[in-house]
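K.L.:
When you get a sec, could you give me coordinates for this:
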Amino acid sequence: MSMPSDLRSRKRLATRQGISDAATRLFLERGFDHVTVDQIAAAADVGRMTVFNHFPRKEDMLFDRDEALREMLRRSLQERDPAVGPVETLRRLAHRLVAEDSPSLRFSPDSERFAATVEGSATLQARARAIRDEIAGMIAQTLAATAGRAPHDPDARLAAGLLLATWSAALIEAHGVYRAGHDAPAAQAAFLALVDRGSRGIGAAMAGTPYA
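P.N.:
Predicted coordinates for the structure are as follows:
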């Protein structure tokens, strides 16, 4: 008898999560560049090829929440209240994520080690930049689609670039605040303050477009 598809999916997701958890623990303990795929496979109790079946790139094991973040941003824009502009929609999303203590915006010793691990590896820094650019492209396409404009609308690309720059700057500032005083509420406040300020600037820059 074949295994039900939902059970297969749960097993696959559990295996993927186990690999990511093992890899992240090793990366934080030893540094990304000092951990091999074979060591990750052994720690997760799977074969080397199983690791690559779930994660074609070693660095994606650390950035395993990337897809969920993209989907959350896409859905927020696609399902937004028509009376609320895209910039304000994402500003409100930032506040909701902080209020819900989302893992993506949780500042803690673990997040401090995560940031230090990324900063300590040129490979991880390059992947982080690539992810940022990919998300900017996805947001631009989603903005254009929801506004009924061409996929490569320059206004949508500008709005997306400004949004990603704002969130990136806010995250960097928040991690710096946490590193300096280990004060999570202060780090979250710093993040939201920059998101709010940047959102006002983006709204002014995009005035007269469907993206303000």
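K.L.:
okay, CA-based contacts and neighbour counts for the rest of this
P.N.:
Fine.
K.L.:
how distant is the helix of greatest length in the chain from the center of its chain?
P.N.:
As assigned by DSSP state H, the longest helix anywhere in the chain is helix 154-181. Mean-position distance between helix 154-181 and its chain equals 11 Å (CA atoms, centre = their mean, to the nearest Å).
K.L.:
tell me which residues in it are buried?
P.N.:
Neighbour-count burial for helix 154-181, counted by 16 or more other CA atoms under 10 Å, picks out 155-168, 170-171, 173-179.
K.L.:
swap in stretch 21-31?
P.N.:
Those would be 21-28, 31, for stretch 21-31 by 16+ other CA under 10 Å.
K.L.:
Could you also give me the structure for this next sequence, so I can compare it with the first?
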Amino acid sequence: MSTAPDRRSRKRLATRQAISDAATRLFIERGFDQVTVDDIAEAADVGRMTVFNHFQRKEDMFFDRDAEGRELLLAALAGKAPEQSPLEALRQLAQQLVREQHPALAFSERSSSFVAAVGASEALKARARAIRDELEAALAQALARSAGRAAPDADAEFAAGLLLASWSCAYLQAHQQYRHSADAAQAQAWFLARAEQGCAAVRAALAGTPYV
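P.N.:
All right, here's what the predicted structure looks like:
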């Protein structure tokens, strides 16, 4: 009985992915600000309204995996062992993502082009800041929940802000290393070293709280 809905769901996901892939290719080739929604629709072989049925704004096609990153963070906190601190669960997640070569922490020509495209567009930089703010709020709530505290909690908000700031800086610096060396392993090692420093800073700042 569920065959038709499943088929429709698969078709919808395939169309969304085709739009995203076409948009990403065009953004990297031409630059984000030089690509129109009509260009994307034509490249994906769909109508303009189909594009907007899947994405509210052009920026969302560029950052189409931000929800996945958020879910990884929240799942790490929700699934942590009782004896494990929230900060340790997130620290181990970063290690795991690098170990498993997850696309979120891959360093390649493609990811380098992605970072460069963000830096070249004020619209993308603004959207990146908004996504970061949304992620920080969601992470603070999840941290409070994992520590058995009611949200909003000032310590959880502080921890989320410090951790994301250090990881963002680590990611951008690692890409700078990659652009100079074209060595993905070296870039990953740089990211992990900086991420560890960030976790140490959060641990020191929130000593005595259930987050560390």
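K.L.:
Just list what the longest helix of structure 1 packs against, helices and strands only.
P.N.:
helix 109-119, helix 122-147, helix 184-205 (3 or more CA pairs under 8 Å, 6 or more residues apart in numbering; DSSP states H and E).
K.L.:
Give me whichever of those helices is most buried.
P.N.:
Highest mean neighbour count among these (mean count of other CA atoms under 10 Å): helix 184-205, with a mean of 19.
K.L.:
Following superposition onto structure 2, what is the mean distance for the longest helix of structure 1?
P.N.:
In the superposition against structure 2, helix 154-181 of structure 1 averages 0.6 Å from its aligned positions (mean CA distance after the TM-score superposition for structure 1).
K.L.:
Just put the helices and strands packed on helix 154-181 of structure 1 in CSV and tack on distance to S102 of structure 1.
P.N.:
Formatted as CSV, these follow (distance: least, CA to CA, whole Å):
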stretch, distance to S102 of structure 1
helix 109-119, 12
helix 122-147, 19
helix 184-205, 11
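K.L.:
Quick check: which of those helices is nearest to F52 of structure 1?
P.N.:
helix 122-147 (16.9 Å; CA to CA).
K.L.:
related to what we said a few turns ago, which one of the helices and strands packed on helix 154-181 of structure 1 lies closest to A68 of structure 1?
P.N.:
Per CA to CA, nearest to A68 of structure 1 of those: helix 122-147, 11.5 Å.
K.L.:
distance from the closest one to structure 2 after superposition?
P.N.:
Mean for helix 122-147 of structure 1 is 0.8 Å (mean CA distance after the TM-score superposition for structure 1).
K.L.:
Equivalent analysis for stretch 14-30 of structure 1, please.
P.N.:
Following superposition, stretch 14-30 of structure 1 is found to deviate from structure 2 by 0.3 Å on average (mean CA distance after the TM-score superposition for structure 1).
K.L.:
Over to stretch 66-74 of structure 1?
P.N.:
Compared with structure 2, stretch 66-74 of structure 1 is 0.8 Å away on average (mean CA distance after the TM-score superposition for structure 1).
K.L.:
In structure 2, what range does that stretch match?
P.N.:
The counterpart of stretch 66-74 of structure 1 in structure 2, using TM-score structural alignment, spans residues 66-74.
K.L.:
Any buried residues in the matching stretch, and which?
P.N.:
Buried residues in stretch 66-74 of structure 2, counting neighbours by 16+ other CA under 10 Å, are found at 70, 73-74.
K.L.:
from those residues, which single one is nearest L90 of structure 2?
P.N.:
Nearest to L90 of structure 2 among the buried residues of stretch 66-74 of structure 2, with distances taken as CA to CA, is L73, at 6.9 Å.
K.L.:
just checking, that closest one touches L90?
P.N.:
Yes. Using CA atoms under 8 Å, L73 of structure 2 is in contact with L90, at 6.9 Å.
K.L.:
quick one, what contacts the closest residue to L77 of structure 1 other than its chain neighbours?
P.N.:
Distances taken as CA to CA, 6 or more residues apart in numbering put P86 closest to L77 of structure 1, at 6.3 Å, once the chain neighbours are dropped. The contact partners of P86 of structure 1, by CA atoms under 8 Å, 6 or more residues apart in numbering, come to 77, 80, 143, 211-212.
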